[in-house]
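Q: Below is the sequence, then the predicted model.
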Amino acid sequence: MRILISGAGIAGPVLAYWLTRHGFSVTVVERAPALRKTGGHAVDLFRPAMNISEQMGVLPRVEARATGTNRMTLYPEGARRCVRVDLAKIFGATSDRHVEIMRDDLSEIYYDATREDVEYVFGDSITAISPDGAVRFENAAPRRFDLVVGADGLHSNVRRLAFGDESRFSAFIGAYFGVLNLPDASGLDGELRMHVGVGRTAGVYGARHLGDARALFLFRSECELDYDHRDVPRQKDLLRNAFGGMHTDVDRWLDELDRTPAFYFDSITQLRMDNWSRGRVTLVGDAGYCPGPAVGGSTSLAVVGAYVLAGELARAGGDHERAFPAYERAMAEHVRGSHAVALSAAKTLVPTSRLGVSGLVQGSRLISALPAGPSRALLRLTTKSARLYNSMTVADYPPSPATSGSRVGFAGDPGGGFGVG
């Protein structure tokens, strides 16, 4: 059975790995001419994605590429004093298995785990999908596949072809974010520096193995801004207007906008769809259920979604009419929870009032001051994301006969499944 995946970011290679393990023949098409190495930003892997990565045999590489960010210095806008936060304590309290890693590094690791067994086609894109599985491409000759999966992100081309214009499903949640590379991370040494004000948050961090740093900007807007997604100068001006004069550190980061080798800007938007499948086409990760870039657990959700989709296809013997609805049922609660958490996280990360800024600062100070036990209890009582991730479970999918009896499931978890932290 031949399956075409659009997108070689995170969900695409993970899905390709598990489909291959279940005996399917997989092709991945990626619009970019090579694996994307555009700088990117840090993403979080929680327990289920860590377990999946371990079963893929890539966990040592994932852990070796961890950013190593273990503390945060928080500067409230206009205040004289900063607050120092032990991030290791917070991560340890919210999840018993977690790593922060640069998105590009993670994408490369998953790609490397699949490139020997999966056909990758770079520099091409799908232009049409017929109900019978015939697919047309921008450059390559037409081919026929049994199934097509869109793993091509928030602005999915496959979703547009199968479901219609993105505006039908996207919900702007009131904020924007930008990421740019800075030339030197030598002074950070495992530190995240954050400046927080009403309606705007800016921070900078590095990674152990990187020679540069990343600056992250999030700001609120009551309405969607007028700009073209290809108009980078306009996007940079939006950041300058939103953050100018916040702090001398932030002004210095903004000075790098015209020199940065990598820049990303987008709205913080959720994808809200009643279903993610139509005929022979389905969606996975941000293409189908993005909770919101920079504020939701979209990376872990994408990894889990890819694992579940492959497992349901294997369980149904490749019958998509059975597998796709089962995949959607298995992921529905996780997606709803992630969407709700993202809305809450956006309000916390980008406070809407001075009271919100004060609450963020005082809460961080309290958690840092308490011993590990009480701070863990406080976080689990007050952090919606912790409750979501710790309650999420995913089924264990036994291997297909075509996989030579190798076990794909997760040993050591009660009930044959595994939790997420």
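A: Good, I have the coordinates.
Q: contacts, neighbours, all on C-alpha from now
A: OK.
Q: Verify the stated contact: Phe263 with Phe177.
A: No. Checked against Cα atoms under 8 Å, the pair Phe263 and Phe177 is beyond contact range at 10.9 Å.
Q: residue boundaries of the strands in the stretch 101-250 of the chain?
A: Listed in chain order, the strands of the stretch 101-250 of the chain (DSSP state E, counting those that start in this stretch) span 119-122, 126-129, 134-137, 143-144, 147-150, 170-182, 191-197, 200-206, 213-220.
Q: State the distance from the residue nearest the centre of the chain to Ala287.
A: The centroid of the chain falls nearest to Thr299 when counting by Cα atoms, centre = their mean (2.8 Å). Applying Cα to Cα, to the nearest Å, the value for Thr299 to Ala287 is 12 Å.
Q: cool, Ala79 as well?
A: 41 Å.
Q: residues near Leu154, how many?
A: For Leu154, the count of nearby residues is 21 (other Cα atoms under 10 Å).
Q: okay, pairing it with this:
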Amino acid sequence: MTNNEILICGAGIAGPALAYWLRKGGFAVTIVERAPAPRPGGQTVDLRGAGRTVIERMGLMGRARAESVDQRGLALVDTTGRTTARLPADSFGGEGIVSEIEILRGDLAALLYEATSPDTEYLFDDTITEIVQDADAVTVTFEKAAPRRFALVVGADGPHSVVRALAFGPERDFVHPIDLYTAWFTAFDDLDLDGWYLMHNAPGGLVVSARPGRLPREIKAGFSFRSPPLAYDRRDVAAQQEFIARRFADVGWQTPRLLRAMHTASDFFFDSMGQVRLDSWSRGRVALLGDAGYCATPLTGLGTSLALVGAYVLAGELAAAKGDHGVAFRRYDTVMRPYVNQAQQLPPGGASGYAPSGRLGIRLRDLSMRSMTRWPMRNLLAAQFAKAGDIALPEYGLAADIRDRPQSRPRGERMPATSMRPIG
């Protein structure tokens, strides 16, 4: 391949992870991202199984551990705040619902950005509007930058992928809703969580949650509910917040307090949950990675592992095939497909297990939670959690060159904004 330039759409976790390994394989990489800068904060994500192995091979595990959030585990609470069930973080060898290493999405993205920014071109505040393929390359039209030609284009831009829409077809053909919606946001409050990820269920398939962040008084809050597909404006945050406020108006526990905090949150995010399924993750010179190609939903806890492992495998196969994208894309599918198929199997009960509709369902869910560390529930859950490591990662010879060391800045201090400037 005489043109070794690859464009990645999306600067979250999957995109920069792919850029890291592609640079090891000798490719020139550009990442385009709609946001004006790397997005800070966000909810916590898990580093588990093969995803943890990829971070170790990148030489970033020490820093990831230093950035991790201290959480004692998951606890279910009733309307009075009384604990009805709990699962400590050290259950299932640290690979349970709350894993041993939980890190804010923005903190992990920042580590990956810093690892790639010296030799990766970042185009922030821009997106792709057209993709035209020919026998030799892909001509990409951007919203702001001038058109350019790349050997390959990779969509790592989430379940609502622009690249997938342009190269594969409309979202409705590939995104399969599980009839569950979630709003996430950050609150700063003196609510005492005692280090636990607290979750309260209410009739009607309603879930209210609060878990510790990394900064003092920082709380990562969530409102989830079951519903058939809804029509709403994804850009109208105020309307989304008002909808959530009405839906949860009569829910107890700390719900009123968290609803008040929601209206002033700077990072409010609302979306449906759905799985992305395609028969092939490539079309010509365009490929999909992470949630854009095989979102498993947050219920599985495997989205980050899929993104990191997929990035490692896709880059490794491109390097092994010396840029022959046809061979590489087929190998990428062969290696990843069994792992993805396993990861997309929802935990027992699926959406109804996470958000029971009635009081009896809530009581039964509490009972099953209390039984998770005992036979036979333990064996069932152990098999679910083991999926994170259920892949034999190939050795591609793409060695890391980053020293594995913890961050030197004090815990609780964010990365200075000047360290996250776009280049190129």
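A: Ah, there it is. Predicted, not measured: the structure shown is a model, and the values here were computed from it.
Q: So between Ala79 and Ala287 of structure 1, which is more surrounded?
A: Legend: neighbour count by other Cα under 10 Å for Ala79 of structure 1 and Ala287, higher for Ala287 (25 against 7).
Q: which residue lines up with that one in structure 2?
A: In structure 2, Ala287 of structure 1 lines up with Ala292, judged by TM-score structural alignment.
Q: where's its match relative to Arg277 of structure 2, distance?
A: Separation of Ala292 of structure 2 from Arg277 of structure 2 (Cα to Cα) stands at 9 Å.
Q: next one: Gly389 of structure 2
A: Taken as Cα to Cα, the span from Gly389 of structure 2 to Arg277 of structure 2 is 21 Å.
Q: Using the three-state scheme, assign the corresponding residue of structure 2 for Glu63 of structure 1.
A: Under the alignment (TM-score structural alignment), Glu63 of structure 1 pairs with Arg65 in structure 2. Arg65 of structure 2 falls in the helix class when you classify it by DSSP: H, G, I helix; E, B strand; the rest coil.
Q: ok, which stretches of structure 2 are helices?
A: In structure 2, the segments counted as helices under DSSP state H are 14-24, 49-57, 61-67, 105-116, 162-167, 237-247, 255-262, 291-294, 303-320, 325-343, 350-354, 359-370, 377-386.
Q: From the contact counts, what lies against the third one?
A: The contact analysis (3 or more Cα pairs under 8 Å, 6 or more residues apart in numbering; DSSP states H and E) places helix 61-67 of structure 2 against helix 105-116.
Q: can you give me the offset of the helix it packs on from its chain's centre?
A: Distance of helix 105-116 of structure 2 from the chain centroid (Cα atoms, centre = their mean, to the nearest Å) equals 13 Å.
Q: now it and helix 303-320, what's the angle there?
A: Angle of helix 105-116 of structure 2 versus helix 303-320, following axes from the mean of the first three to the mean of the last three Cα atoms, to 10 degrees, is 20 degrees.
Q: Name the residues of helix 105-116 of structure 2 that are buried.
A: Arg105, Gly106, Asp107, Leu108, Ala109, Ala110, Leu111, Leu112, Tyr113, Ala115, Thr116 (16 or more other Cα atoms under 10 Å).
Q: Leaving out sequence neighbours, find the closest residue to the aligned partner of the third one in structure 1.
A: Under the alignment (TM-score structural alignment), Asp107 of structure 2 pairs with Asp105 of structure 1. Spatial nearest neighbour of Asp105 of structure 1, chain neighbours left out: Arg65 (7.1 Å); criterion: Cα to Cα, 6 or more residues apart in numbering.
Q: circling back to that earlier point, for Gly40 of structure 1, find the nearest of the strands of the stretch 101-250 of structure 1.
A: Closest to Gly40 of structure 1 of the strands of the stretch 101-250 of structure 1 is strand 170-182 (Cα to Cα; 7.2 Å).
Q: Name the residues of the closest one that are buried.
A: For strand 170-182 of structure 1, by 16+ other Cα under 10 Å, it's 170-182.
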